[in-house]
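A predicted structure for the sequence below; I have some questions about it.
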Amino acid sequence: MCKAQHEAQHLSNPHEIIDMTSDKGGSLELLHCPSHKEKRLQFYCNREACLEEVCPDCVIEKHNGHKVEKLGEVYNQIRAKLQKESNEIDTELLPKYEKLLRKEDAKISRVSKRIDEVQKQMEAHANKIVGKVTAIKEKRVQDLQKEKEKALKSIEATKNTLEKNIEQLRGIKTQLDQKIDARPCTAFLNAGKNKRLTEMEEFPKDIEYTLDNFRAGDIETIVQENHFGTSPQITQTIQPENLKNVKEIIP
């Protein structure tokens, strides 16, 4: 069937009808029309409402006046378009995406390293706080030991005084016992009360030593979470790179 025959029979409006050829040859020769089983699909209707492969009978019956092209040429055009998009994937898109993927891998390493650094900063700060609390504790312990030394020193002084008084009392008693057992004499009659004995009749003050309990400070007040330091936040910033917009690859 040819253009002259169509025009002679006036079965269709004038349009270009061309034989099917393609650089893949016989691969299109096997395509037959589903409506006309014995006819091969030789053309392609480019009308927006159609966009389908047609045989010569279809052109006459349903596609009068439509923009009909040779199927081989349409095939080659589509194949060239697909090849162009395939090349774009190989030369532009894949390299870019692979580069971005490598950058993401590097980011994983970089973020993990940074997290470790900040964690060490927090641990160092916590150790300083522990060190400060330990230093305060040591100061309190030293103050407590000073209180102990002061109390023990006072107790030891009272003890020494008592031991000294006991020794003197025993000496005075010995003297008194000797006088009692001695022969009466004028010295005995004139003997007055021992002055030291009079002093010892006033006993040292009995001092009791007590120690207050440790009044612990409120831990929540001493170390409040919001006073420990800030909680670092990861900020996401889109880099100002001129990335090519991703577009549909398959039409």
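Sure thing, it's come through.

hey, let's count contacts and neighbours off CA atoms from now on
OK.

so how far is whichever helix in the chain runs longest off the chain centroid?
When the chain is parsed with DSSP state H, its longest helix is helix 94-181. Taking Cα atoms, centre = their mean, to the nearest Å, one finds the center of helix 94-181 at 35 Å from the center of the full chain.

Now do the helix or strand just after that helix: everything it contacts.
Remark: after helix 94-181, the chain's next helix or strand is helix 186-189, criterion DSSP states H and E. Helix 186-189 is contacted by residues residue 179 when judged by Cα atoms under 8 Å, 6 or more residues apart in numbering.

try it against this one:
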Amino acid sequence: MDPRFSAQDVLRCDLCETPVPPMYCDFCHVKLCKACVGEHLFDLSKEHKIVPFKQSESAYNYPKCATHINKPCELHCKKCNIPVCSFCVSDKHNGHTFRNILQDFNAKKEEMKKDLQELKKYLLPKYEEIGSEIDVEKSNLDREYGKLITAVVKKGEDWHREINNIVKKLKSEIDEMKSRQLALLLKQENTIKHKCLEVRQSILDLKKMLDLNDVSLTSGYKSHNEEFRKLPFTVKVSLPCFSPQVIKTEQLRQMFGSLSVLPISSKEHDDTLKMIKSSQSSVCPEVKPELTIQTKALIPTDFLNLYSVSCLSDEEIWTCGDDKIMKLYNLQGKLLKSIQTKSGNIPGDIAVTRSGDLVYTDPKTKTVNIVKNGEIREVIRLRGWDSCNICSTYSGDLLVTMNSDDKEHSKVVRYFGSIEKQSIQFADIGQPLYSCGPNKYVSENGNLDICVADYGASAVVVVNQAGKLRFRYTSYPKCSGTSFYPLGITTDSQNQILISDCLNHQIHLIDQDGQFLRFIFNEDLYNPYGLCVDTKENILVADWKGKSVLKMKYK
């Protein structure tokens, strides 16, 4: 085998075969030792380019030609997009256009250098920075969730403490009742024992007199039986009854508190790190705070004007409007029951109690009435005040909004049955909380806040359980030029507050602290009035002029 073509042989000068030639002619493709460089350049019939062998084209690892064995591919066919050797040019690729394969090679190497620089200088540090941010987020996550758990545990301890106090108080009351009744029984027992002694003594006296046969003693005998025939009054002890309330887990959960649902936000990092749009600045478009939702059910009613809706169940709803008849419909629009007000007047508002009874206000008679087993019973009669709107609370109380007869004052009153438990009228500084106009729908939130849609003040007024003002909501700030017409109001399981904005044909959704979340629209919604939310988080809207109840899923 020719040693010049042996893979085991060292490279040699093409002119004198000197081993390991240090020079190379890129134009003639020959290896040269230093002694032969001058001789090679002496051939003036060709152009020459002498370079160190390490920088020559032959130092590159060319792809081998698939057609011509062992021939390096020094060209790239543009038409076929494949590397080719010099023999292919006049063979299968005749007439095609070519480019030097080293041009692509050098361009790729430059691209690789830029990529390497970007990876080392920009991208790796940025990924490491993001990794550090994640570590910080993880630490924050542990800390904040620890706080949440602590808050929940503390709330549980508070509840346990309150329950223990309630149990302790009830036990004390039971002990006191028992002591009083026991004292009565002991007193009666002493009386009976004393009478028994007197009767026994009379028996002994009579036996003795009968045995003596003493005429004078017998003649002076006076009977005491008439006195003994008057038996003492008997104390009949009646035992108290304990009437535990049914524990409803969902209501208990709502009263205990709930967690807000927070979306996991993602941060889009600056694309300038890719050195493509380094001169551009990105501007995030404003997201419109609105949600258009579809109707799940449209329940037509017979009212000319529909005011209020209240859920009896997820399948049945009570309604009232400009009619003395209150009507119960199912979701298919079938009329299930009709009840006329006791006075024949149009009801002011309706609500369904925790036990499923219908209550309604009668502004003209200044009363609040309850419908039980088809019979109407007056629960509350006001003096000097007109009843407006009503809701039933988690504890079974009733909240009633009312205006004074002189139209100068307005307040919310909490009732347990017919007993007034709380009156909410003024803020801390003595200013009225509510306007004196009509239409003040009221709802109790899961955190026990009392929420009033004050139409006359164009505001939603929220106070805590003690009646202290928490906040006023007067519409979304960016709609400051638009009037706010709050009418119906309700809350959901996340303590979010929903307010019907009647003349703007929309519903406002805010959180329990009064922060605006979004608007809710629907193509079937014209004038939203009364609102309620069922157990499946559907909102039901009494459409004033549309005369229908809309059922919508808003989450």
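Done, it's in. Predicted, not measured: the structure shown is a model, and the values here were computed from it.

on contacts alone, who are the packing partners of the longest helix of the first structure?
Counting contacts by 3 or more Cα pairs under 8 Å, 6 or more residues apart in numbering; DSSP states H and E, helix 94-181 of the first structure is packed against helix 195-200.

hmm, who's touching the helix it packs on?
Taking Cα under 8 Å, 6+ apart as the rule, helix 195-200 of the first structure contacts 165, 169, 172.

quick one: buried residues of the helix or strand just after that helix?
Next helix or strand after helix 195-200 of the first structure toward the C-terminus (DSSP H and E): helix 219-222. By neighbour count on 16 or more other Cα atoms under 10 Å, the buried set for helix 219-222 of the first structure is empty.

residues making contact with helix 219-222 of the first structure?
Outside helix 219-222 of the first structure, not a single residue reaches it (Cα under 8 Å, 6+ apart).

Quick one: average offset of that helix versus the second structure, please.
For helix 219-222 of the first structure, the mean deviation from the second structure after alignment is 4.8 Å (mean Cα distance after the TM-score superposition for the first structure).

how far away is residue 174 of the first structure from residue 168 of the first structure?
To residue 168 of the first structure, residue 174 of the first structure is 10 Å away according to Cα to Cα, to the nearest Å.

before we move on, what about residue 203 of the first structure?
14 Å.

quick revisit: among the contacts of helix 195-200 of the first structure, find the one with the greatest number of neighbours, please.
Counting neighbours by other Cα atoms under 10 Å, residue 165 leads these with 17 neighbours.

and the nearest residue in space to residue 320 of the second structure that is not next to it in sequence, what does it touch?
In space, and not counting its chain neighbours, residue 320 of the second structure is closest to residue 326: 5.0 Å by Cα to Cα, 6 or more residues apart in numbering. Listed by Cα under 8 Å, 6+ apart, the contact partners of residue 326 of the second structure are 318, 319, 320, 338, 339, 340, 341.

Next step: those residues restricted to strands.
318, 319, 320, 338, 339, 340 (DSSP state E).

what number of residues lie near the second one?
Neighbour count for residue 319 of the second structure, taken as other Cα under 10 Å: 26.

Do I have it right that it meets residue 335?
No - contact criterion Cα atoms under 8 Å: residue 319 of the second structure and residue 335 do not qualify, at 10.5 Å.

any idea how far residue 128 of the first structure is from the residue most central in space within the first structure?
The residue lying closest to the centre of the first structure (Cα atoms, centre = their mean) is residue 115, at 6.8 Å. As for residue 115 of the first structure, its distance to residue 128 of the first structure is 20 Å (criterion: Cα to Cα).

aligned partner of residue 104 of the first structure in the second structure?
Matched by TM-score structural alignment, residue 104 of the first structure corresponds to residue 134 in the second structure.

Next, work out how far apart that match and residue 127 of the second structure are.
Taken as Cα to Cα, the span from residue 134 of the second structure to residue 127 of the second structure is 10 Å.
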